[in-house]
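Participant: Below are the sequence and a predicted model for it; my questions follow.
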Amino acid sequence: MMASSLDSVSSTSSDVSQFHHTPSYCEENVYLLCKKLCADGVADESDLFVVFISNENKHVPLWHQKASHRADGIILWDYHVICIQRKREGKSVDLVWDLDSSLPFPSTLPSYVSESIRPSFELFSEFQRVFRIVHAPLFLRHFASDRRHMKDSQGNWMANPPEHEVIVAQDGSVHNLNQYIDMSTKDVLKDIQEDSINEVFTKPFGLLVGESHLEQFFSSISHSSTLTQDSWQS
C-alpha cells in the first residue's frame, strides 16, 4: 500500500500500539491484526472480514489517515485494507479496525463510513471506491505475499519491509496480492441478496461491493438467520 505522495507518519494511541504495524504494508498488518484479535479473545475468527479498498485507477481517497499532512487527514491510497468485525448477539454495532486511521480504534462502522469514506462527498468517477469483502478464515488460509509489489524496477524497497517472515498461503502460494487489489466498479454487486451474502463465506477472494452497499452488506450479514458456522466452514 502506497500513498500517492506521502510517507506514513505514525501517531498511535496506546491501544493501537498493541498491534503490529509496518507503514505501507496494510495487508500484512491486517493479517496479523485478525490473528491477534482472535488470540486475545476480542473476536471470533468467523466474525471478522478483511476489506480491501481500491479501484481500476488505484487512486482511492480516505479521510482521517495518519499518513496525511492535511488537517482533514485525506490521502490517496493505491489500495487500503481494513478489518470489519460484524456485530453478534449483545453487540450493538459493527466495528472497523483501521491501523492507519486517526479515528477511534476501533470505530463503529457507521462512524467510519461517515468520517473516513464520506459517501456524501461527490467524487469524480476515477476516484469511486470498490470494496472487496473477504471472510477472515478464508483470507488467513489463502492470502500470500512475498512483497514483490514493494520493490522498484531495480529491486530496491520502496518502503522498509516488516521484520516478520513473508506470508505463505496454506496451499503453498507465495504471492497473490493482485487478486485481492484488482477490482472494478463494473464488477460490484448490484443488489445485496441472501445468495450473495452466503457466497462471501465460500469464495477465497470474497465479493465486491460499492460504497453505497457497504453498510447494507454488513447489516444483512448480522441479521441473517440463515448464516451458521457450518456455512462458513464449508
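Facilitator: Okay, I see it. Numbers count the residues shown, from 1 in each chain.

Participant: C-alpha only now, for contacts and for neighbours.
Facilitator: Noted.

Participant: Only the buried residues of the longest helix that the chain contains, if you could.
Facilitator: With secondary structure taken from DSSP state H, the chain has its longest helix at helix 26-39. Residues of helix 26-39 classed as buried: 26-38 (neighbour count, 16 or more other C-alpha atoms under 10 Å).

Participant: now it, how far from the centre of its chain.
Facilitator: 11 Å (C-alpha atoms, centre = their mean, to the nearest Å).

Participant: Just after that helix, pick out the following helix or strand.
Facilitator: Remark: after helix 26-39, the chain's next helix or strand is strand 48-54, criterion DSSP states H and E.

Participant: That following strand versus helix 26-39: what angle between them?
Facilitator: Angle between the axes of strand 48-54 and helix 26-39 is 170 degrees (criterion: axes from the mean of the first three to the mean of the last three C-alpha atoms, to 10 degrees).

Participant: Format the buried residues of helix 26-39 as TSV; extra columns: distance to Ser212.
Facilitator: Listed next are the buried residues of helix 26-39 as TSV, based on distance: C-alpha to C-alpha, whole Å:
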residue	distance to Ser212
Cys26	23
Glu27	23
Glu28	27
Asn29	26
Val30	23
Tyr31	26
Leu32	28
Leu33	26
Cys34	25
Lys35	29
Lys36	30
Leu37	28
Cys38	29
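
Participant: Okay, one more to line up with it:
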Amino acid sequence: MEQRSVATSEVLIASTVSSRSIDVSDFIHTPCYCEENVYQLCKTLSSIGVADADGSDLFVVFISNDNKKVPLWHQKASKQADGFIIWDYHVVCIQKNVEGKSSRRVWDLDSDLPFPSSLSQYISEAIQPSLQIHPEFRRFFRVVHAPLFLRFFASDRRHMKDSLGEWIAHPPTYEPIFCEDGTVHNLDVYVKFGEGDVRDIGRDLVDKIFSEKYGVVLSESQLEEFFSLIP
C-alpha cells in the first residue's frame, strides 16, 4: 500500500506541474530525511520530463565532513534570519546542462533560495566559501551519478532511531528504500568521508563519476570546476 501511494503521488505531481511552474511543494519532503527526499526528487524530475528520463543529467551531492558538522546558510530549518544552521550532513541534487546550455542548477528542498538555484548562486549564498571557517567545519562533497544512486542506495532508517528504538524524527509514510541487490542499509557509506578522500581533479576523476556507485569526493574549491568538466 505504501509503495502504491508513492507512485500515485508521483502521478499527481506530474499532472500538477505540467500546467504551471515547479514549486518546492510539488515534491515529497520529510523533515530530517534529506537523502530520501533527494532520492524521490530525482525520480520525480525524471518522470515529469524536467530531467532526462534515466536521470543521467542529475547528480546527488552529499555534503559532510569527518566531524559531521556542516555549516550552511539559507536553510528553512534554521531559527536565524540568515538561515544559518549546522547539519551533521546534507544532501542536494545538481542538474547539469540545463536546456542544452552549459549551466548547472541546484535542487535543495530545505533551502529558502530560489528553487532551483544556479550552482554559482547556491555556492555563493548557501555555502559562502568566502567566509573563513574553523577547519573542523570545512565542507566536502560526495558526488554520485543519480542513475547509480537510484540503483544502489538503501536505508532502513536505523540512523533515525534512539537507543530505545524510538524515532528521533517521524519517518516517511512510504516503505524504506532497499537496493536491487537486497542491501537494506548503506547510508553510512555515503555520509562517511572527509579531507582524506579528496583527489585531484582530472579526466580520470570525471570519468569515475559514471562508474563508481559511491561517487567521488570533492573539496569546496573543486565543486564548481568539477561540474564544468562533466560533458
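Facilitator: Right, received. Where do you want to start? No experiment lies behind these values; they were computed from the predicted model shown.

Participant: what's the closest of the buried residues of helix 26-39 of the first structure to His142 of the first structure?
Facilitator: Tyr31 (11.0 Å; C-alpha to C-alpha).

Participant: Val209 of the first structure: what secondary structure?
Facilitator: In three-state terms, and counting by DSSP: H, G, I helix; E, B strand; the rest coil, Val209 of the first structure is strand.

Participant: residues near the alignment partner in the second structure of Ser102 of the first structure, how many?
Facilitator: By TM-score structural alignment, Ser102 of the first structure lines up with Asp112 in the second structure. The tally of other residues near Asp112 of the second structure (other C-alpha atoms under 10 Å) stands at 18.

Participant: what helices or strands is the longest helix of the first structure leaning on?
Facilitator: strand 80-85, helix 136-142 (3 or more C-alpha pairs under 8 Å, 6 or more residues apart in numbering; DSSP states H and E).

Participant: Which residue numbers in the second structure does the shortest one align to?
Facilitator: Per TM-score structural alignment, the counterpart of strand 80-85 of the first structure in the second structure is residues 90-95.

Participant: just the last one next, same as before
Facilitator: Residue correspondence for helix 136-142 of the first structure in the second structure, counting by TM-score structural alignment: residues 146-152.

Participant: Spell out the residue ranges of the helices in the first structure.
Facilitator: 26-39, 109-112, 136-142, 177-181, 194-199, 214-223, 229-233.

Participant: thinking again about what came up before, can you name the residues in contact with the match of strand 80-85 of the first structure?
Facilitator: Stretch 90-95 of the second structure is contacted from outside by 34-35, 38, 42, 51, 57-64, 70, 104-109, 119, using C-alpha atoms under 8 Å, 6 or more residues apart in numbering.

Participant: Ok, stretch 173-183 of the second structure next?
Facilitator: 2-3, 5-6, 36, 150-157, 184-185.

Participant: same check, this time on stretch 178-197 of the first structure
Facilitator: Outside stretch 178-197 of the first structure, the residues that reach it (C-alpha under 8 Å, 6+ apart) are 52-56, 79, 128-130, 132, 205, 207-210, 213, 216-217, 220-221.

Participant: rerun that using 6 Å as the cut-off
Facilitator: Asn55, Glu56, Leu208, Val209, Gly210 (C-alpha atoms under 6 Å, 6 or more residues apart in numbering).

Participant: who touches the first one in this structure?
Facilitator: Asn55 of the first structure is in contact with Arg129, Val130, Met183, Ser184, counting by C-alpha under 6 Å, 6+ apart.

Participant: re the thing from before, what's the PyMOL line that selects buried ones from the contacts of stretch 173-183 of the second structure?
Facilitator: To isolate the buried ones among these in PyMOL, judged by 16+ other C-alpha under 10 Å, type:
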select buried, resi 6+36+150+152+153+154+155+157+184+185
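
Participant: re the thing from before, so how much does the longest helix of the first structure differ from the second structure once superposed?
Facilitator: Average distance, helix 26-39 of the first structure versus aligned residues of the second structure after superposition (mean C-alpha distance after the TM-score superposition for the first structure): 0.2 Å.

Participant: so where is that helix in the second structure?
Facilitator: Going by TM-score structural alignment: helix 26-39 of the first structure matches residues 34-47.

Participant: Show me what Pro162 of the first structure aligns to in the second structure.
Facilitator: Aligned partner of Pro162 of the first structure by TM-score structural alignment: Pro172.

Participant: Could you count how many residues lie near its match?
Facilitator: Neighbours around Pro172 of the second structure, by other C-alpha under 10 Å: 17.

Participant: Now it: closest residue in space that isn't a chain neighbour?
Facilitator: Thr30 (5.8 Å; C-alpha to C-alpha, 6 or more residues apart in numbering).

Participant: go on, Leu223 of the second structure?
Facilitator: Leu223 of the second structure's closest residue in space is Phe141 (C-alpha to C-alpha, 6+ apart), at 7.6 Å.
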